[in-house]
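Visitor: coords please:
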Amino acid sequence: MALLRRKKNVVEEVVAPEPPPVLPEPPAPGPDGLRIMENHRDYLLSLVEPLSAFGMGLLDAWDLALCEDIASPVDLPGFDNSQMDGYAVLAADVASATAEEPVIMRVADSIAAGDDGQVELKPGQAIKIMTGAPMPAGADAVVPVESTDGDIRRVSIFAPVAAGDYVRLRGSDVTEGTALMSQGQRMDARTAGLLAAAGIDKVLARPRPRVVVVSTGAELVEPGRDLERPGQIYDANSYMVAAAAKAEGCQVWRVQVPSDDPEQVREAISDQLIRADLIITTGGVSKGDHDVVKQVMPTMGLCDFAEVAIQPGKPQGFGLIGDDEVPMIMLPGNPVSAYVSFQAFVRPVIRKLMGVEPQTHTPVRCIAGSVMRSVPGKLQFGRGFVIEQAGRRTVNLVGGHSSHLLGDLATANALVLLDEDVEVVNAGERVMVWMLDD
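Guide: Below is the predicted model:
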């Protein structure tokens, strides 16, 4: 007879689905619902990492931040050499030389730049020498050719020299082991020349960020073409933002999407992910029916949209887009708003990608040249023009605060920082600015 057994209860292990990825918690807004500018900037900086460094030639590394400390492997100069065209001598032999009673010496030899310097000077002789040529053994000074008659056999010397005159001593510029550049320092023409002089041809540096600037909007027309109907405008933003990114050392492309169709915007941005280290968009991040960037980007990656307590530039967006989580900064569409937002948020991100310090503008103290008025509760970025006289900087506002005034922006050389609690700055009072042409 078969045994009856109860069927064992089989409990299947239920695996909870992983929660969808999200961005780190953004900074809390203030009582008015607006995010503080510094908090928003620091949040963006926390979401990007410096680009990986690699070895590159000196010219390729121009204007890039180094990722290593570099010490000189050699002395500069590497040997004692002549500072002038003239005659290598023993200074004591020409101590009595005057224009009336020149010292006449036999010219024993001649040395040019690039010669091996295996020449010895004997007392009472001179050796003709060219600028940069190695000093002969036994010589301790050079008589400039202008103080002689220039003869190549028996030279007349009309003025004395002291030991060491017109001689570049080995290591007098740089000694072996001297620091030439430090990590984070940006390569310029002078440092490129210094490294080359020390025989260094490659450095470890971060590459130029590849930045794609995308402008969106059915109203946009490429400059140089005709405005075919009322309501169309020329695309100024992408040129301005792209030029600003170039000024920071980036490799930049512009992409215009003259459409408010979500699918066209999504496709245009998707096409740029393969070549971009950073994408910047202008327009479409506010609350309008046609603010398509704000509609589309959450479907492409992790996004954060905020209203920041600044004027102009209140609506801001950030995302990590695509499989590679390419950082994307979404700026407002009014041109002055886009430019101010670039200076406040994009420029620091670019500098972090490049590994350049400081990442943010350094405020400069100025004296208000006239009365300045501001809207309380927001950090107002006034457009200003700074004049420096006798070490005193004076700033005056250029035009109004409206965010469409490109003519005033082009005239300005500074952004005037009018804090949240400021309503009036009187003439003669202190005010802080960001210089735009540093």
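
Visitor: Could you use CA atoms for every contact and neighbour count after this?
Guide: OK.

Visitor: Tell me the buried residues in stretch 94-106?
Guide: Neighbour-count burial for stretch 94-106, counted by 16 or more other C-alpha atoms under 10 Å, picks out 94, 97, 102-105.

Visitor: now the other sequence, so there's something to compare against:
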Amino acid sequence: MPELTPLEDALRIVLESVEPLSTERVFLYDALGCFLAEDVPSDTDKPLFDNSAMDGFAVRYEDVKNASEENPAVLELVGEYSAGTGEEIKVDKGTAVKIFTGAPIPEGADTVVPVEYTETKGGKVYIKRAFKKGSNVRLRGEDVREGEVVLFRGHEIRGYEVGMLAFVNRAVVEVYRRPKVAVLSTGDELLEVGETQKRPSQIRSSNHHMLYSLIESSGGIPHQLGIAPDDPEELLRVLKTCKDYDIFITTGGVSMGEKDYVQYLVREIGVNVKFHKLRIKPAKPVLFGTYGKNKLFFGLPGNPVSCGVAFDLLVYPAIRTMLGAREVFKRKVTAVLTRDFTRRDAKRREFARARVWFEEGRFLCEPLAKQQSHMLTSFVGANAYLVVYEGVNELKKGEEVEVVLF
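Guide: Sure thing, here's the model as predicted:
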């Protein structure tokens, strides 16, 4: 029996086999979910001019520095400024300009008094409170200076970053291409959703649908190839399409059964197998290899939980690397165990499904009851993996443990 590959070695092999994909220029809205392949500088100072942070009155600090409810400063109103105004009004000694949020600060003014601390009558404004010089004024360039980088290469473009790109007048941006990822489930026993069950031994296929969604949520472009029977010729025909994709994923056919053909057929299509079988639980029967230039093959287990775990631990960081992401792994935190966790076999590192939450300044972790590799319900309600290292049979309530957040 071949030796099991430790997870760290498997991760090293995968990440040494992959690099960011080629780049492309995309329109602002098409950049969502992509990763920047360039630094993005600001086109101008932001803000471009001193402007008001409040609705109120633009004044000279010297005119209002002693104002109070009992002894208000009385200033002559000489005009009004709104956002986008083109009018030019100067604030001289003893005068004020009515101003709205975002409007330029008039020449001569250096402070804005919010409207709620004022009263207007007879063409004059009464200032009823003193403010520090510069209060409620947004200064030119205080957010960012012209030429300063606002988004760096490898930064993920979320909705916030789309807003920033628009803010610095970038309609088109250079990003790493999203990987095309094929998904194929294998097995004579599998039924598609909606297909009539004719024999009790038939089971509903969930893996290729789960993987489709996991790929999409990871930033890849999934391509659904459906279900292939345990027929070497048919399998080989589908596997030969691997050249059309950056990553090709199969589920099933990589264990020790006499109909587990995938592990043998991949070599016929030119896949250089790097490892087969991991020292983890679940997801022991994982096959990984490379083909073409910067193309990856993952043979994942047929058991649905094993399939999901293998994706999170190995395929996810591979996709993120292809995307040019700066962070390719899921987040790890330390949590306090809320109940005991025991197991009989401690030879492999285990990734137990768990529920993690934050309470009173710390993360708490509750291992879920169902942990068998065929029980897809163990993912329902889970939001993390509890990591149980090799040689550990028992974790006690109150212990600090390592968890990987989904």
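
Visitor: one step back: of all the buried residues of stretch 94-106 of structure 1, which comes closest to Met181 of structure 1?
Guide: Val94 (42.8 Å; C-alpha to C-alpha).

Visitor: and for stretch 166-174 of structure 1, what are the contacting residues?
Guide: 72, 75-84, 135, 140-144 (C-alpha atoms under 8 Å, 6 or more residues apart in numbering).

Visitor: Not counting stretch 21-30 of structure 2 itself, show me its contacts.
Guide: Taking C-alpha under 8 Å, 6+ apart as the rule, stretch 21-30 of structure 2 contacts 37, 162, 165-166, 170-179, 322-324.

Visitor: Among those residues, which ones are in helices?
Guide: 162, 165-166, 322 (DSSP state H).

Visitor: Roughly how far does the residue nearest the centre of structure 1 sit from Val119 of structure 1?
Guide: What sits nearest the mean C-alpha location of structure 1, by C-alpha atoms, centre = their mean, is Glu248, with 4.5 Å. In this view, Glu248 of structure 1 and Val119 of structure 1 are 52 Å apart by C-alpha to C-alpha, to the nearest Å.

Visitor: so where in structure 1 does the longest helix seen in structure 2 end up aligned?
Guide: What stands out as the longest helix in structure 2, according to DSSP H, is helix 207-218. Aligning helix 207-218 of structure 2 against structure 1 (TM-score structural alignment) gives residues 237-248.

Visitor: got the buried residues for that stretch?
Guide: 237-238, 240-246, 248.

Visitor: same deal with stretch 234-243 of structure 2?
Guide: In stretch 234-243 of structure 2, counting by 16+ other C-alpha under 10 Å, buried: 235-236, 239, 242.

Visitor: Over to stretch 252-261 of structure 1?
Guide: Neighbour-count burial for stretch 252-261 of structure 1 [16+ other C-alpha under 10 Å]: 252-253, 256-261.

Visitor: Looking at the residues you listed, which one is closest to Asp149 of structure 1?
Guide: Among the buried residues of stretch 252-261 of structure 1, and counting by C-alpha to C-alpha, the member closest to Asp149 of structure 1 is Val252, at 59.9 Å.

Visitor: quick one: secondary structure of that closest one?
Guide: Classification of Val252 of structure 1 by DSSP: H, G, I helix; E, B strand; the rest coil places it in strand.

Visitor: now Phe305 of structure 1
Guide: Going by three-state DSSP: Phe305 of structure 1 is strand.

Visitor: if I pick it, what's in contact with it?
Guide: 285, 294, 315-318.

Visitor: so Val155 of structure 1 sits right up against Met105, yeah?
Guide: Yes: counting by C-alpha atoms under 8 Å, Val155 of structure 1 does reach Met105; the two are 5.5 Å apart.

Visitor: anything in contact with each of the two?
Guide: Joint contacts of Val155 of structure 1 and Met105 (C-alpha under 8 Å, 6+ apart) are Ala126.

Visitor: now Glu395 of structure 1, nearest residue through space, not along the chain?
Guide: Heads up, residue 395 of structure 1 is Val, not Glu. Nearest non-adjacent residue to Val395 of structure 1, counting by C-alpha to C-alpha, 6 or more residues apart in numbering: Val386, 4.3 Å away.
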